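Trainee: Just a sequence and a predicted model for now, questions to come.
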Amino acid sequence: MIKKLISKLFTPRAPRPILGVKRHAPLRVPKEKHGIDRRLVSRHAIKVCDVLHEHGYEAYIVGGAVRDLIVGAQPKDFDIATNATPEQIQPLFRRARIIGRRFRLVHVVFGQEIIETSTFRASGTDEQTTDEHGRILRDNVFGTLEEDAARRDFTLNALYYDPATEIVIDYHNGVADLQKKVVGIIGDPAKRYREDPVRMLRCMRFAAKLGLTIAPATKAPIRDMAHLIENVPASRLFDEMLKMLTCGHALDCLRRLRAEGLHKGMLPLLDVVLEQPGGEQFVKLALERTDVRVRSGKSISPSFLFAALLWQQVNQRWQQHQAAGELPIPALGQAVDSVLDDQTEKLAIQRRFVSDMREIWFMQPRFERRQGKSAWRMLEQPRFRAACDFLQLRAATGEVDSVLAQWWMDLADAGDAERAAMLEDLARQPRASGDAPARKRRRRSKPKTHPAGGEGGAAPAGAE
C-alpha cells in the first residue's frame, strides 16, 4: 500500500513551464560525436545506473563528469541523476545513505568511492524557499529530466550520459558549447545568479580550468551582482574557494575574480596583497608552483595555499608591530591574529587549516637559528616540510637569504647521518650573520625547604 502511494506521488508527469527557458526536444548525441570513452567511466557509476535500470528507473551519469569526459579530462567523481526518489534508491544498494536538507540525495558507497545519486528536480517553482535576495534555500521538489536539465546552471553541466547506450542527452546545446569553448548559463543570467550567487564563482572557475570564454550575456550581469556573494554562507564560500585553488589554474581564477570584483566577498585582502611591493610576485609564484603540482597529479596542501595568500599581509603587520617596539615572536602573534580575524569574516577557513597555517608562519623566524639543538627540534615539527617549502618561496622573492633557505632544504632532504654531519660542520664554522644565537634556558634556583612547609616549602609533585 505504501509503495503504491509513493509510486503515485512521484509518477512522471507532464513538464511544467520553465521560466526563461524555451522548451524543445533534446539532442541525442551519439558516441562518434561526443567522443566519450566508456572505459574511462567509473565501473561503480555504471553499476548504479544498471541497478536502477533493472528496477525500471531512468538513470544517467550527469554534470561535471560528462563535461570532463568530453574535453578529455579525468573526472574527480561521478554523479548520477534518476527519476527514483531517495527512499526508492536506498534499498537497492547494500551501502547507501540519504543525506542533505537543502538537496536530499543518496550516497552509494563502494569502498573509497562514493557515487552521489540525486532525483530529478523541478525548476522555477513557487514551492522553492528563497531569501530576500532570491537565493534558493530549500529545493526538494522532484521533477522530470527536462526540468532537471533546466535547473542546472550552465549548458556544459546539463549533459546526461547513458552508459548502456553511450548516448548523451543534451537539452541546451552543451556539447556544442564545449566544442566552441564557451561557458553559457541556462535561462536569464541575472535571475540564475540571484538564485545562487556561487554560480558567478563557478563561471570563473570553469572558464579558467577548461580554457573557455564566457558568453557575453552570461558575463554581463556579474560585476553589478558581485555584492550578492556576501549573502552566501562563509563555509560554502570556503568550499568553492578551495576548488578554485586546487583546479590547476588557481592564478587565472584569482585574476578573473579580481577583474569582476568577486574577490571582495571572499578574499577582501587580495587587493592589499597584490598592491604591496613583492606581494603579487609572492602570490603568483606560490600559485604557479601549486598549479604545476596539480597538473602533474601530485598532492597539495590547502593550508600552504592559504598561508601563502595571506602571508604578505601578515608580514607587513609583523614589521609594523616590531617597529612599534614589540619583540619578534609576540609581534608575529599579533599580526597573525589580526589578519585571520579580518579574513574569517568573509571566508570560514576550517580550523584544522588555520592551525597548520599558524605553524607554518610561526616557524619562519625559527629558521634563523641553526645552532645547538634548534635544528633538531625543527626537524621534529609536523609541519616542518611545509614550512621549509614556504621558506623557499620567501627566498625566491628576495625576502630571506637564499643560501639559508637552501641549507634548510638540503637538511630536509638528507638522511639522519648526513644531517648529523651537516650540523657538526655548521658547529665548527664561525657563526653566520643570519644565525641568531640560541636562547639559553634560565635555570630556576632550587627553592629552599622549610621543616613546616608553607611558603618556600617543597614544590608539589610534577612542578619544576
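Mentor: Thanks, I have the structure now. It should be emphasised that the depicted structure is a prediction, and the values quoted were computed from it without experimental measurement.
Trainee: okay, CA-based contacts and neighbour counts for the rest of this
Mentor: Noted.
Trainee: and residue 156, how many residues sit next to it?
Mentor: Neighbour count for residue 156, taken as other Cα atoms under 10 Å: 28.
Trainee: which ones are touching the nearest residue to it once chain neighbours are set aside?
Mentor: With Cα to Cα, 6 or more residues apart in numbering as the criterion, residue 156 has its nearest non-adjacent residue at 4.4 Å, and that residue is residue 174. By Cα atoms under 8 Å, 6 or more residues apart in numbering, the contact list for residue 174 reads 154-159.
Trainee: so how far is stretch 216-227 off the chain centroid?
Mentor: Mean C-alpha position of stretch 216-227 versus that of the full chain (Cα atoms, centre = their mean, to the nearest Å) differs by 23 Å.
Trainee: The structure to be compared is supplied as follows:
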Amino acid sequence: MPEQNPSSKPELRIIPRDQHNVSRKDISPNALRVLYRLRDGGFSAYLVGGAVRDLLAGRQPKDFDVATSATPEEVKQLFRNCRLIGRRFRLAHVVFGREIIEVATFRANTDDGSGDREQHEGGRLLRDNVYGTIEDDAVRRDFTANALYYTIEDFSVRDYTGGFEDVQKRLMRLIGDPETRYREDPVRMLRAVRLAAKLGFEIEPATAEPIPRLASLLSEAASARLFEECLKLFLSGHAVRSFEGLEARGLLPALFPDTAAALKANRSGALRSVVIDGLRGTDERVANEEPVSPAFLFALLLWPAYCRALIALQAQGVQPIDAQRRAADRVTVRQLSTVALPRRFSIPMQEIWLLQSRFSLRQGKRVSRMLGHPRFRAAFDFLSLRLAASDEHAEDVAFWREQQERVGMGPGQPSPRPRDDEDAEDDAPARPRRRSRRSTAAAGE
C-alpha cells in the first residue's frame, strides 16, 4: 500500500454491507442511539476507530466511539446526559449509566491560526481542536486500522486510508510518515505494540523501523499518561505479548529502565522467567474475569530492578533489612521519573517485596502475624511465582500453603484481618523498632 500523506486528499473506498461483517446487533444500543439522534439533528455521524476495527477482526469491542460533523457544543445541545471534557483534545461524553459513548468532532490536520492547534517545536501536539471534514479526520488518525467509519445510512464501511485491507492482512500501519507521527505523539509507539499484541497483528515494517531510534521520546510524555498506558498494556489480557513486543522494539528500557538493565545483566534469565510467568498468570486472571491489582503488576515488572538494587546495597555492606527498604525506595523513586505510580499502589508494591524475606521465619507467633498481614495473600502469590526461577523457596511455599489450609484460607479468601489497600497503605511489612543512632549510621543513612 502506498504511504498516506496527511496533507493530501485521501481516496474513499466504500465497502458495502454484503462485503463486511459489521452488524448493528453487535453494536452497543446506546452508540446506535447517539448515531441516530445526531443524524436526525442534521449532522453526519459514524461509528469509528477501534470498534469498527475489532468488529471487522471478529472481536467484540469494549468501547464504542462516534465521529461527527457536530461540534462538542452542538452535541451537548442534543444530549442532556452529555458532558464536555479535555483541553488538548475537546470531546463530548454521552453518559448512559455506566456506559460512556465518546463523541469526537471531525478534526483537521492544519493550523487555521485560531490557536486551537498548537505544536511543540519537537513536533509533539499540545492542542488539537481545529475541526474539519471526515476526509481530514481520517488522515490525521494514527493507524489505518483505526481510520474506518461505519455509517447507519447504508450500513457500509468507509475507508480513506487502506485500513480495511490492512485489517484483512492483520497489519498495524501508521498513516503518514512514521517518524513524524511518533514525534507528534511518542505514546503511539506503545499503542503500536499494544494493539499488535491485542489483535495478533504484525507491525508493518516501515511503521516498526523508527521505534527503537525514537524510544527515548517517551521521556517527553506525561508520566501519568504512561501509567495509564502501562495498565492498558498489561491488564487487558495480552500482557506476555505486550512485554515481548516492548523488548523486541527497544521500548522496555524507555519505559522500565532499571528493569531492562537488570534483565540484561541477569545472564541466567531467571528474573525474566519470573516476569513472564507472572504476566502469563495475569493474562489467565483477566481471561477468567478475576481482578488484578496494579500494585501486584508493578511489583512483578520492577522485581528485577529491586533484586539488582538489593544485591548492590548488600555488596556495599548494608545490613539486610536496611538494604531491602533502601532498595525498594530507590527503585520506586527512579521509576516515578518515568511512570507516575500512585502511592496507593507503590506502598503495597513495596510491601510485597519486603514480605518476601519473612517467609523463611516460621517460628511461633510470627506465623499468625504473617497470616494476618493485609498483604499476605499477594506476597504469598508472589513467592509462588518465584519458583519459576528457582526451587529454592519450595519448602517455604509448601509450609505457608499448609498454614493457610490449617486456618481455612482457601484460594481467593482474604487474610484473617482484611484491610482495604488505602487504609493499610502506611503499614510497613515489618514495623521497625526504633534504631539507635549507632545502627543508623552503620546503615549509611
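Mentor: On my side now, so go ahead. Every value quoted in this text rests on a predicted model; they were computed, and no experiment measured them.
Trainee: Need the TM-score between these chains.
Mentor: The TM-score (TM-score structural alignment, normalised by the length of structure 2) is 0.84; 407 aligned residues with a Cα RMSD of 2.7 Å.
Trainee: Could you tell me how far the residue nearest to residue 156 of structure 1 is located from residue 72 of structure 1?
Mentor: Noted for residue 174 of structure 1: a distance of 15 Å to residue 72 of structure 1, by Cα to Cα, to the nearest Å.
Trainee: returning to that earlier point: how much space separates the residue nearest to residue 156 of structure 1 from residue 354 of structure 1?
Mentor: On the measure of Cα to Cα, residue 174 of structure 1 and residue 354 of structure 1 end up 39 Å apart.
Trainee: and what of residue 321 of structure 1?
Mentor: 21 Å.
Trainee: What of residue 93 of structure 1?
Mentor: For residue 93 of structure 1, the distance to residue 354 of structure 1 (Cα to Cα) stands at 38 Å.
Trainee: Just give me the match in structure 1 for residue 43 of structure 2.
Mentor: Matched to structure 1 by TM-score structural alignment, residue 43 of structure 2 sits across from residue 57.
Trainee: can you count the residues close to its match?
Mentor: Neighbourhood size, residue 57 of structure 1 [other Cα under 10 Å]: 16.
Trainee: I figured it hits residue 83, correct?
Mentor: Yes. Counting by Cα atoms under 8 Å, residue 57 of structure 1 touches residue 83, with 6.2 Å between them.
Trainee: Tell me where the stretch 201-350 of structure 1 has strands.
Mentor: Taking DSSP state E, counting those that start in this stretch as the test, the strands found in the stretch 201-350 of structure 1 are 213-214.
Trainee: Trace residue 355 of structure 2 over to structure 1, please.
Mentor: In structure 1, the residue matched to residue 355 of structure 2 (TM-score structural alignment) is residue 363.
Trainee: how close does the closest residue to residue 27 of structure 1 other than its chain neighbours sit to residue 391 of structure 1?
Mentor: Of all residues not flanking residue 27 of structure 1 in the chain, residue 170 sits nearest, at 5.0 Å (Cα to Cα, 6+ apart). Using Cα to Cα, one obtains 50 Å as the distance from residue 170 of structure 1 to residue 391 of structure 1.
Trainee: So between these two, which is more surrounded?
Mentor: residue 391 (26 against 23).
Trainee: what about that one, distance to residue 141 of structure 1?
Mentor: According to Cα to Cα, residue 391 of structure 1 stands 52 Å off from residue 141 of structure 1.
Trainee: Also residue 70 of structure 1?
Mentor: The value you get for residue 70 of structure 1 to residue 141 of structure 1, if Cα to Cα is used, is 30 Å.
Trainee: Tell me, how many residues neighbour residue 430 of structure 2?
Mentor: Counted with other Cα under 10 Å, the neighbours of residue 430 of structure 2 add up to 13.
Trainee: so which helix or strand takes in it?
Mentor: Residue 430 of structure 2 belongs to no helix or strand when assigned by DSSP states H and E.
Trainee: and it, what does it touch?
Mentor: By Cα under 8 Å, 6+ apart, the contact list for residue 430 of structure 2 reads residue 355.
Trainee: Tell me the secondary structure of the match of residue 43 of structure 2, please.
Mentor: What DSSP: H, G, I helix; E, B strand; the rest coil gives for residue 57 of structure 1 is coil.
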